[in-house]
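S.K.: what would the 3D arrangement of this be:
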Amino acid sequence: MTSDIPVRVRPEIAALPPYRQGKQAGTDAFKLSSNENPFDPLSGVVEKLRARVDVNRYPDAAATRLREALAARFGVDADGVHVGAGSVSILAQLLLAVCGPGDEVVYAWRSFEAYPGLALVAGATPVEVPLTADARHDLPAMAAAVTGRTRAIIVCSPNNPTGPIVTRNEFDAFIAAVPGDVLVILDEAYAEFVTDPHAVDGMTVLGTDGRDNVVALRTFSKAFGLAGLRVGYAIGHHRILDAARTTAIPLSVTAQAEEAALASLEAEPELLERVEVIGERRDRLAAALRDVGWAIPEAQGNFVWLPAGAETMAAAEAFDAVGLIVRPFAGDGIRISVGEEEAVEKVLRAAASVIDTLPQEHAGRRLVRRAASSAE
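M.R.: This is a model prediction of the structure:
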């Protein structure tokens, strides 16, 4: 309905709900709803921010120093790097650059909740391809969904909110199956947390034969702990990135964000030690959740996924009642960020209480008993 809007708004925009971030937490609760890094920025990063006080001046619109640092790190030309106010803003720019009315954007579902809205804002039609039974991308089905109207495909690895990765072999086969003039966006917001050696790595895919249509997205929000400063980047063919730069809002990356990102790159060894701590905590949490009966998919981000299905909202209330703010996706499941160590045991207790309320044949339960029965 658009009758209550005082100006003429595109009907599909009027019907589109605004993006809603994870629920905020009070001082007596653990916020496990937004996949944030539980560690504070390193002291050197904070010092850089305090030293950067010239807020009366515009930032470098091209984030030149950060682009050059990233180019050197990944062995590409600086024109092959684009910096934006978070990787999601670059995703929006790319879709605006390639899509128009009647075009289509293909992506897995459920995946990052911003995808359908960004496609609609660009004027395109979202095409959602269901995940497999084990919460992974069904890349053959995604390739089959490509039509002459497809302008972009989004592949999220590891997938947010479910957790599994796309393997390099799967991605290579997928790229070979889709037209070379269709943009493939490899969303790797959680790449630093991946420990599976078979996972696709955008930085090794780019530049190989037949990969000019691939753009990899990464961010400083997650592993580097700069979510509040909003800075992400893309690596890809410079002419594709030029198109994204054309659609970008000028001066959206602040000088403070660029300084913090540069300082974080300099401190990367220490930061990655923290990533290892989070990864170990994630694996321990996922294993313990399986032990209490949950069918937890492969977890390769900084979060775990509870496939609660129709019971999702009631289950989320049980977590909220004990001071755990999680991210429910109605009808599908609950994403729980890996936060402070002190939260782990509380999550396990709450999850154990919830699993006891689910029907015995619920898809969120591990099939331990049935597997044992069939073996007898």
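
S.K.: from now on I want contacts and neighbour counts done on CA atoms only, so please keep to that.
M.R.: Noted.

S.K.: burial count for the residue nearest to G100 when sequence neighbours are not counted?
M.R.: Leaving aside its chain neighbours, G100 sits nearest to G123 (4.9 Å; criterion: CA to CA, 6 or more residues apart in numbering). As a burial measure, G123 scores 20 neighbours (other CA atoms under 10 Å).

S.K.: for G123, what are its contacts?
M.R.: C99, G100, P101, G102, D103 (CA atoms under 8 Å, 6 or more residues apart in numbering).

S.K.: name the SS class of the third one, please.
M.R.: Okay, so that is P101. Under DSSP: H, G, I helix; E, B strand; the rest coil, P101 falls in the coil class.

S.K.: touching, it and V121? I think so.
M.R.: No. Contact between P101 and V121 fails when scored by CA atoms under 8 Å: they sit 10.1 Å apart.

S.K.: which stretches of this structure form helices?
M.R.: For the chain, the helices defined by DSSP state H cover 11-14, 43-51, 64-74, 87-98, 114-121, 139-144, 168-177, 202-205, 238-247, 255-266, 268-291, 312-321, 341-355, 368-375.

S.K.: now the terminal residues of stretch 222-234, how far apart.
M.R.: The first and last residues of stretch 222-234 sit 15 Å apart, counting by CA to CA, to the nearest Å.

S.K.: outside of that stretch, which residues touch it?
M.R.: For stretch 222-234, the external contacting residues (CA under 8 Å, 6+ apart) are 35-41, 81-88, 90, 189-190, 192-193, 215-221, 241, 253, 256-258, 260-261, 264, 271-272, 275.

S.K.: one step back: next one: the residue nearest to G100 from A372, what distance?
M.R.: In terms of CA to CA, G123 sits 51 Å off from A372.

S.K.: just the buried ones from the contacts of G123, in PyMOL syntax?
M.R.: In PyMOL, a selection of the buried entries from these looks like this (16 or more other CA atoms under 10 Å):
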select buried, resi 99+100+103
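
S.K.: for comparison, sequence B:
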Amino acid sequence: MNAPRPRAALAAVPAYVAGRPPTPVEGLESYKLSSNENPFPPVPEVLEAVQAAAQTMNRYPDMGSTALYAALADHLGVRTEELAVATGSVALLYHLVQAFCDPGDEVVYAWRSFEAYPIATAVCGATAVQVPLTADGRHDLDAMAAQVGERTKVVLLCTPNNPTGPALRHGEVEAFLARVPSDVVVVLDEAYGEFVRGEDRLDALALLRQHGNVAVMRTFAKAYGLAGLRVGYLVGSDVVAGAVRACALPFGVSGVAQAAAAEALRHQAAMEGRVAALVAERDRVHAGLLEQGWSSPEPQGNFVWLPLGADTARFAGAAEAQGLVVRPYGEDGVRITIGEVPANDRFLRVAAEFEPKA
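M.R.: Just a heads-up that it's a prediction; the model follows:
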């Protein structure tokens, strides 16, 4: 019997694997350390804005996200024409690949990196060019530049890299851009940018002003703690931002999300204070892992990475037995979100007691 046939390209689309909720363990409070969520709730003013916006949920949201665009333009010092908003930075990624890639065009990115990259590439029928990370979990920018060819339309740089943690430095990205043709879109994915510390920090907006092919993607999910509302933004040239907006779903960003994000931008000090607390916890946890003898790349997001190889699943199981759900990645390793202090302490105890076999 004949039946509808999806596009052949969908057969190559990998499934997105979300972080699971914790399994209850008798006698223990369970914690979810698998989705890089911010453990702090939104600030009270954001909650008030959400409640007010919810009163009009019988109406469609502002399709133009007017107030949010204005707030972002003021916050970033850019024009609204250089902005695109969507339901999280994941949606922006999909829209951008759709806007710039025909079937057979190439998207270059490091691997392992954000798992939505191969999905967005495959959905559009484009070809993924995955470039292995270095031994310390960093982008190999020389190898990536060497893979940029005539069919390359998009390069994705995840910084800090999810799930391994290291961040790109400004100087190395600047040198990389000098090697990439100006008609190739280079995406600086800064979903965790607010958590980066150290010298030569990436100034993505400065590079955007110098290179018309640069696009910067950010989200309100992590530092601002609005993961459940799904809102992110892209900054790019009029051409890039306009192409992304053209592919966006009408009325995609809800009125509640627009109101929450615009209000969150008014409370930078509160956000920065919470981020600073998470950074301090991240550094404490990482130092604890190193003291225990673990090899773990330099973390610059709100998570740490253990390259466990064949022990990956067994470690995730050991954590789950203690009421912690972490995020395993095949036989590459485990990503652990920085959560509440008791959760982080328990994770360190699990790591101290674990005996690797690989």
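
S.K.: trace the residue nearest to G100 of structure 1 over to structure 2, please.
M.R.: Counting by TM-score structural alignment, G123 of structure 1 corresponds to G125 in structure 2.

S.K.: from A243 of structure 2, how far off is that match?
M.R.: Distance from G125 of structure 2 to A243 of structure 2, by CA to CA: 18 Å.

S.K.: ditto for V108 of structure 2
M.R.: 20 Å.

S.K.: neighbour-wise, which of those two wins?
M.R.: V108 (25 against 17).

S.K.: so who does that one touch?
M.R.: A128, V129, Q130, V131, M144, Q147, V148, T152, V154, V155, L156.

S.K.: what does it correspond to in structure 1?
M.R.: Per TM-score structural alignment, V108 of structure 2 is aligned with V106.

S.K.: what's the closest non-adjacent residue to L157 of structure 2?
M.R.: That would be L188: by CA to CA, 6+ apart, it lies 5.1 Å from L157 of structure 2.

S.K.: map that neighbour onto structure 1.
M.R.: Match for L188 of structure 2 (TM-score structural alignment): L186.

S.K.: surely that match is in contact with A216?
M.R.: Yes. Using CA under 8 Å, L186 of structure 1 makes contact with A216 at a distance of 4.7 Å.

S.K.: turn the helices of structure 1 into TSV, including distance to R57 of structure 1.
M.R.: Listed next are the helices of structure 1 as TSV, based on distance: least, CA to CA, whole Å:
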stretch	distance to R57 of structure 1
helix 11-14	35
helix 43-51	14
helix 64-74	16
helix 87-98	23
helix 114-121	31
helix 139-144	46
helix 168-177	43
helix 202-205	34
helix 238-247	21
helix 255-266	9
helix 268-291	28
helix 312-321	43
helix 341-355	41
helix 368-375	61
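
S.K.: E298 of structure 1 is nearest to which of the ones you listed?
M.R.: helix 268-291 (8.3 Å; CA to CA).

S.K.: now tell me what touches that closest one from outside.
M.R.: 39, 42, 192-193, 223-224, 264, 296, 299, 302-304, 338-339, 341, 344, 348, 351-352, 366.

S.K.: mean shift of it relative to structure 2?
M.R.: With mean CA distance after the TM-score superposition for structure 1, helix 268-291 of structure 1 departs from structure 2 by a mean of 0.5 Å once superposed.

S.K.: buried ones in that helix?
M.R.: Buried-residue list, helix 268-291 of structure 1, by 16+ other CA under 10 Å: 271, 274-276, 278-279, 281-283, 285-286, 288-290.

S.K.: show me which of the residues you listed is closest to T162 of structure 1.
M.R.: A286 (12.0 Å).

S.K.: quick one: contacts for V123 of structure 2?
M.R.: A9, L10, V13.

S.K.: before we move on, what about H237 of structure 1?
M.R.: Per CA under 8 Å, 6+ apart, neighbours of H237 of structure 1: G80, D212, N213, V214, V215.

S.K.: how about a cut-off of 10 Å?
M.R.: Counting by CA atoms under 10 Å, 6 or more residues apart in numbering, H237 of structure 1 touches V76, D77, D79, G80, V81, L206, G207, R211, D212, N213, V214, V215.

S.K.: circling back: tell me the two of the contacts of G123 of structure 1 that are most distant?
M.R.: Checking the contacts of G123 of structure 1 with CA to CA, the most distant pair is C99 and G102, at 8.4 Å.

S.K.: and for the two, which residues touch both?
M.R.: In contact with both C99 of structure 1 and G102: G123, A124, T125, R149, T150, R151, using CA under 10 Å, 6+ apart.

S.K.: grab the nearest non-local neighbour of the aligned residue in structure 1 for P22 of structure 2.
M.R.: Mapped onto structure 1 by TM-score structural alignment, P22 of structure 2 lines up with A25. By the measure of CA to CA, 6+ apart, the closest residue to A25 of structure 1 outside its immediate chain neighbours is K31, 5.2 Å from it.

S.K.: just tell me what the one you found corresponds to in structure 2.
M.R.: K31 of structure 1 maps onto K32 in structure 2, by TM-score structural alignment.

S.K.: okay, now that match: neighbour count?
M.R.: Look at K32 of structure 2: counted by other CA under 10 Å, it has 25 neighbours.

S.K.: go ahead and confirm it touches Q322.
M.R.: No. If you go by CA atoms under 10 Å, K32 of structure 2 and Q322 don't touch, sitting 11.6 Å apart.

S.K.: pull up the overlap in contacts between these two.
M.R.: T23, A343.

S.K.: of the contacts of V123 of structure 2 - the most surrounded one?
M.R.: V13 leads the contacts of V123 of structure 2 on contacts (other CA under 10 Å) with 16 neighbours.

S.K.: mind checking what that one lines up with in structure 1?
M.R.: Checking TM-score structural alignment: V13 of structure 2 goes with L16.

S.K.: which non-adjacent residue is nearest that match?
M.R.: Counting by CA to CA, 6+ apart, the residue nearest L16 of structure 1 is G117, at 6.9 Å.
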